[in-house]
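1. Give me a 3D structure for the following:
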Amino acid sequence: MTGIQALERTMPDIPMKPGRCVKREFEYIRHGTQTLIASFNVATGAIDLATVGDPRTEQDLAAHVGKLIEQSPDATKYHLVMDCLNTHQSEALVRLVANLEPVPIELGCKGKSGILHSMITRSEFLADPTHRLVVHFTPKHCSWMNQIEIWFGILVRKLLRRGNFTSTEALKTRILEFVEYFNRTMAKPFQWTYKGKPLCN
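-> All right, here's what the predicted structure looks like:
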């Protein structure tokens, strides 16, 4: 989740009274943005790992996935669901997946040859079901099918929409506190209700 804004309202809210809802100041000071990389466990409904920081590079994603793997080093298979963002099909992630394989793999040169030649060749390699870590990419324009998007909606509704953050550090702290609170009090598997029927006639 990129571009999470640390917004500080210039005036405090006017509290609710009988017959009147809270009134919120529309002017704000923007202190910058943060990026959240989160891993949602569909079996438990918890966030297994959350990384909040300034950049959103392919190295950040690969480091996050590396930490996720370290949590379950004895697992024989890892399945990750991601949308088609360019960092999800990066050289760094391909190298991480290749390093998990028992036999060395010749990756080629980025932009020139082999598996690293293009985003298409990299995504095909990452989606290979024979690898120890398999990435399942959602179809284009269908990232809503990934359950982490449901969780991002919860984060927006419960924390970000009405939040007041005096700095990017305050925003980062509040997000990580919310993740801990969510895991402790609200985490449960989501019930997927879509039956596969066409959404329109």
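
2. alpha carbons only for contacts and neighbour counts from here, please
-> Will do.

3. From the chain's centroid, how far away is stretch 54-61?
-> 12 Å (Cα atoms, centre = their mean, to the nearest Å).

4. Please list the residues outside it that contact it.
-> Stretch 54-61 is contacted from outside by 2, 33-35, 37, 87-88, 90-93, using Cα atoms under 8 Å, 6 or more residues apart in numbering.

5. With stretch 33-52 instead?
-> 1-6, 53-56, 61, 64, 68, 147-148, 151, 168, 171-172, 175-176, 179, 182-183, 187-190.

6. if you set the cut-off to 7 Å instead, what comes out?
-> 1-6, 53-56, 64, 68, 148, 168, 172, 179, 183, 187-190 (Cα atoms under 7 Å, 6 or more residues apart in numbering).

7. Now a ChimeraX select for only the buried ones of these.
-> Per 16 or more other Cα atoms under 10 Å, the buried members of the contacts of stretch 33-52 correspond to this ChimeraX selection:
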select :4,5,6,54,56,64,68,148,168,172,179,187
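
8. all helices of this protein, in order?
-> 58-71, 91-100, 119-126, 147-155, 168-185 (DSSP state H).

9. One more sequence to fold, the one below, so I can look at both together:
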Amino acid sequence: MPALRARPVWLTAAERQRLKKLARGHKSPSRDKLRAQIVLGAARGLSNAQLARRCAVTVDTVRKWRGRFAADGLDGLADRKRSGRPPAFTPIQVAEVKALACQLPAQTGAPLSVWSCPDLAREAITAGIAETLSASTVRRWLAADTIKPWQHRSWIFIRDPDFRVKANLVLDLYAGVWEGRPLGDDEYVISSDEKTSIQARCRCHPTLPPGKARMMRVNHDYKRGGALAYLAAYDIHRAQVFGRCAASTGIEPFMALAEHVMTREPYASAKRVFWIVDNGSSHRGQASINRLAERFPNAVMVHTPVHASWLNQIEIYFSVVQRKVVSPNDFTNLAQVEQRLADFELRYNATARPFRWKFTPTDLDDLLQRIDQHQTATPALAQAA
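-> So this is what the prediction gives:
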């Protein structure tokens, strides 16, 4: 009976490079390394017996992977699908546990505020969904759909009756449009707000710098050195920040900030300067609009909707300040806080670029439509329950 000849193997340049990477990679799984070494040796003309001795495997193993590559290329080196153990739970049981995770615990009578995987497993057994169920199995099911009932976030319903109109004005200004007309070269948009209660916390022991395999360490104990407010105005198209510190917020500190900005060029001689503000007490209502216009005739105050400070771009800058300047809070006194904020402002303005604002009026319409659908569906679900 004639002996079986080993199947010839030819490699393209790309296949050879891929196999070499697998065979020599420090992080390659051992099974992938072995298969790559067999195919590379076969391409050099080595026999099955020679490859078996070199790789310390049986001839049948060499023949198997050599033949699979010859038939299917690189795809042939992957493990084939196995039937595996029959599932212990039906798709209906899996769906019922996921549906349970998407309910508030109070709706099921459980004395909990949020679900955990052990709680869900226990509740599923109590409800008769399954006779036995482990927390790890529940965790795997939930991970498939990225369901995390143990997490929560705060949010608030829109309650401003003119939300759409006010929000569209702000979004149009971000796009360089006012009342349907493009802004001119001598028109500017300023986003302004206050960051309140920035404390000076003097640590009782010095902060330790980071080192090898060690994070920066900040002592927990501190002495309070007072607090101040940081008022800032951000030119959204020129990416420039103008800030001031004050003992507290109020009408006078805000008007001092407006004076700080509006008395310098190009704003002093501009045709119009739009000031986007939220509904804080320092600049709330028609009185604040009249006050700013009376002091600076070319200033136009535009309010964001109630509870919509996220539409104000200055909040993005404040988040940068919080991450890079204020946290961790380790200041000797308020003068040091004020100097750090002023120095960071200069540093930021030297390299700043306008924020890439992506929320458009179309996104606003989608958001309001989803909220309307949610508000319509909530009473129906309450009646059904």
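
10. What subset of the contacts of stretch 54-61 of structure 1 is buried?
-> Buried among the contacts of stretch 54-61 of structure 1 (16+ other Cα under 10 Å): 33-35, 37, 87-88, 90-93.

11. Closest one of those to Met16 of structure 1?
-> Thr33 (29.5 Å; Cα to Cα).

12. Please list all residues in contact with the residue lying closest to that closest one once chain neighbours are set aside.
-> Spatial nearest neighbour of Thr33 of structure 1, excluding adjacent residues (Cα to Cα, 6 or more residues apart in numbering): Gln5 at 4.4 Å. Contact analysis of Gln5 of structure 1 by Cα under 7 Å, 6+ apart lists 32-34.

13. Can you convert the buried ones among the contacts of stretch 54-61 of structure 1 into a markdown table and add a column each for distance to Leu199 of structure 1?
-> Converted to a markdown table, those look like this (distance: Cα to Cα, whole Å):
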| residue | distance to Leu199 of structure 1 |
| --- | --- |
| Thr33 | 35 |
| Gln34 | 34 |
| Thr35 | 31 |
| Ile37 | 30 |
| Thr87 | 29 |
| His88 | 27 |
| Ser90 | 32 |
| Glu91 | 36 |
| Ala92 | 36 |
| Leu93 | 34 |
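
14. Next one: Leu173 of structure 2 from Glu338 of structure 2, what distance?
-> 31 Å (Cα to Cα, to the nearest Å).

15. follow-up on the earlier one: could I get the helices of structure 1 as TSV with distance to Met82 of structure 1?
-> Shown next, in TSV, are the helices of structure 1 (distance: least, Cα to Cα, whole Å):
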stretch	distance to Met82 of structure 1
helix 58-71	11
helix 91-100	12
helix 119-126	11
helix 147-155	9
helix 168-185	20
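
16. Which one of these lies nearest to Gly19 of structure 1?
-> Here helix 147-155 is closest among these (Cα to Cα), at 27.2 Å.

17. In structure 2, point out the residues matching the longest strand seen in structure 1.
-> When structure 1 is parsed with DSSP state E, its longest strand is strand 28-41. Mapped onto structure 2 using TM-score structural alignment, strand 28-41 of structure 1 covers residues 222-235.

18. Report the mean distance between the matching stretch and its aligned residues in structure 1.
-> Mean deviation of stretch 222-235 of structure 2 relative to structure 1 after superposition (mean Cα distance after the TM-score superposition for structure 1): 0.8 Å.
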